[in-house]
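Trainee: how would this look folded up:
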Amino acid sequence: MSALLVPDAERDTTPADVARAGLRTTRLRRRARTFATTLTLVVVAAAVAVTALMLGDYPLSATDVVRALVGLDDGPARIVVFDFRLPRVVLGILVGVAFGLAGALFQSVLRNTLASPDVIGVSQGASAGAVGALLLAGVTGFWVSVAAFAGGAAVGLLLYAVSWRGGMTGYRFVLSGIGVAYVCTSVVGYLLTRSDVQEAQAALLWMTGSVAQADWPLVTTLAVALAALVPLVVLVARGLDLLLLGDEQSAGLGLRPELTRAAVIALGVALACAATAAAGPVAFVALIAAPVARRLLGDGSLALVQSALVGVVLVTGADLVAQHLLPALLPVEFSVPVGVVTGAIGGPYLIWLMAAGRTCTS
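Mentor: Got it, this is the predicted structure:
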């Protein structure tokens, strides 16, 4: 009699139905968290950018900045925004995107949270190329950026060749990169000791990482590079997702693991070299961005978009602190390079990472 009183919906419910309902709920929660995290990062990045456009020797209100950006103000505010402040902010955004994506790609494909350009030698190779161009060839500007890109790319090729032996492993790649980084650092140190004071000062300033040299031609060059590289990142993202399942499983799904791994590493190297060529080796942005993004999402996804946004917040926020906060707190009459601030953030993070033993993402 009691069985006849049970509603049909409850009688027809099976464990499989319950599991499917739970899976749908989990997916909805994950999507909601992803959307909320992404929106929050966009808002924070926009707020930092607008604040950077407001502050300076010629203070502007948020209304002044918005009116200048949309073309409603043709007076001094527009000149200050477009000619002096906006190139620096946009360069910081582009550099943050490039470093954030590079770090996410390296750490995902190598399954190691230490696998970032400034740890595995790519940034050091770019520094060696740039310093060599500055001190040996005597070039400046665009050709320093070209030399930096070439140096970083050469290190990337060397690392892949050295670490590939019957199949490249992330552990071997990272260890090889650390060794190459020391070699490049030694080369830079030797070049600095053989140069005069003014040349060494210029080289050291570049090696610190800064967006103070921003102008529209430099911004345009980096924007074009990212316009070519980011669509390729989107194309390899699905393959990288499958690669995280393991070589055997991904090969069974039709993926060519070694080719995909090489493509991802090449894109990571290209992104890191492009950012370094534009702003110098801004320390630890690539190392921090992806782990922070994954922690905000609360899962082990690639988090490429979120890593790029975290990179933007790190670079623009650090530049805001370096340009306006530190000069007000410290006895200096000039703005500090952004690399000083990111290094101060990334150093303790790296120590914590090693102390916690969280270097492997697999």
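Trainee: contacts and neighbour counts: CA atoms only from here.
Mentor: Noted.
Trainee: which parts of the biggest helix by length in the chain are buried?
Mentor: Counting by DSSP state H, the longest helix found in the chain is helix 15-54. By neighbour count with 16 or more other CA atoms under 10 Å, helix 15-54 contains the buried residues 34, 37-38, 41-42, 44-46, 48-54.
Trainee: And those residues, which two are furthest apart?
Mentor: Using CA to CA, these reach their maximum pairwise distance at T34 and M54, which is 30.3 Å.
Trainee: Please provide the structure for the following sequence as well, for comparison with the first:
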Amino acid sequence: MNAAPAPEPAPRASRPGPGSRPRSPGRSRRTALTALVAGVIVLALVAARVLLGTPMVPLDQALRVIGGEAIPGISFIVMENRLPTAVVALLAGIAFGLSGTIFQTLLRNPLASPDVIGVTLGASAGAVIAMSFFETDGRALFWFTLLGGVLTALLILAVAGAGRPGATGAVDNRFVLVGIGVAAALSALVSYLLTRLTLQSAGDAMHWLVGSLSTSTWDRVVVLAIALAVLLPVLALLVPRLRILQLGDETATGLGLAVPRTRIWLIMVAVILCALTVAVTGPLSFVAFLAGPIARMLAGRPSFVLSAAVGAVIVLLADIAGQNLFGSTELPAGVITGALGAPFLLWMLTRTTFSGPGR
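Mentor: As a prediction, this is how the structure comes out:
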């Protein structure tokens, strides 16, 4: 008697590959909706920055001026003062938000922002060196600031060994720890350099070190716009590699990714975004640190687009508050962002667990 044929095994459900994490449609919709709301808020804040102040500018007159009509007094206020300031705040917030999110995602640490690991201080030190030894300003100051940020990042990379393949966690932890040490040394250097300046120059340097949008011009708008136009496509190309890199060095190498080169490219994009913006606005404290975690809390998952929008909201809100909420006293935007960031940093340090920004 012939035995009955064995039943065929049921087909196994296909598993997603190592680089493809299934995404919930609900979370994607939540992220898209949150980004849309953030975009509307950004536009509203840009309008508020142009209209609010002393004197108030009526909306219809502002639109006429932007449309090309010349209105005595109003044209200067809108086109030469408030509108370039609003656009610089918008672009600076985007750049800081993206820079901080790159660092936090790559190093898997919510504290790994340019403010904390020394990149911002490196850019500031470059500017103060230019003021102390070369008495430069304007374009030369811009290049010294950029050079200071880049050299600081290269120093941290070299000491932390981020250019060598190895255990991801070890490299990431070393990068953060080395960055904190470098930041402490740079802070002491900046303080020493300030003592070499004349009283007036030291006052100007201190005002710049706080971070302010008061000197915003259309030339500075162009600088930030060109930087973002060049760096955003580069970042878009690197984000898929960043997702693979999050799987760990061994897995990423097995998938054909050049791990050290990818890590260095991502860090340099983040550094240039931060240093260029510091050169234009001064070091607006904690914007890069705040944007990524706030975006993650709002959307339920990391999002570069939302982080950029949150960074813009923070800078615009800080500038509007500093200009309008303290009577006759006008506070630089950096004072407001510093006041917001310090308690947020302490709150994050007291949390027992935190799932750092991922992909």
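Trainee: Does L331 of structure 2 touch L325 like I think?
Mentor: No. At 9.1 Å, L331 of structure 2 does not count as touching L325 under the criterion of CA atoms under 8 Å.
Trainee: quick one: which of those two has more around it?
Mentor: Comparing L331 of structure 2 with L325 by other CA atoms under 10 Å, the one with more neighbours is L331, at 20 against 12.
Trainee: helix/strand/coil for that one?
Mentor: Secondary structure, DSSP: H, G, I helix; E, B strand; the rest coil: L331 of structure 2 is coil.
Trainee: Now check structure 1 for the residue matching it.
Mentor: In structure 1, the residue paired with L331 of structure 2 is V336, using TM-score structural alignment.
Trainee: OK, contacts around its match?
Mentor: Neighbour list for V336 of structure 1: A322, Q323, L326, P327 [criterion: CA atoms under 8 Å, 6 or more residues apart in numbering].
Trainee: And those, which of them are buried?
Mentor: Listed as buried from those are A322, Q323, L326; burial here means 16+ other CA under 10 Å.
Trainee: L329 of structure 1: how many residues sit nearby?
Mentor: L329 of structure 1 has 8 neighbouring residues, counting by other CA under 10 Å.
Trainee: same thing with the one 5 residues further on?
Mentor: A count of neighbours around F334 of structure 1, defined by other CA under 10 Å, yields 13.
Trainee: again, but for R238 of structure 1
Mentor: Per other CA under 10 Å, the neighbour tally for R238 of structure 1 reads 12.
Trainee: Need the counterpart of it in structure 2.
Mentor: Alignment note (TM-score structural alignment): R238 of structure 1 maps to P240 of structure 2.
Trainee: What residues of the helix or strand containing that match count as buried?
Mentor: In this structure, P240 of structure 2 sits in helix 218-245 according to DSSP states H and E. Within helix 218-245 of structure 2, the residues that count as buried by 16+ other CA under 10 Å are 218, 220-221, 223-225, 227-228, 231, 235, 238, 241-245.
Trainee: follow-up on the earlier one: if I pick the match of R238 of structure 1, what's in contact with it?
Mentor: Going by CA under 8 Å, 6+ apart, P240 of structure 2 touches no other residue.
Trainee: any idea how far it lies from L257 of structure 2?
Mentor: P240 of structure 2 sits 11 Å away from L257 of structure 2, taking CA to CA, to the nearest Å as the criterion.
Trainee: for the contacts of V336 of structure 1, which one is nearest G125 of structure 1?
Mentor: Nearest member of the contacts of V336 of structure 1 to G125 of structure 1, counting by CA to CA, is A322, at 25.6 Å.
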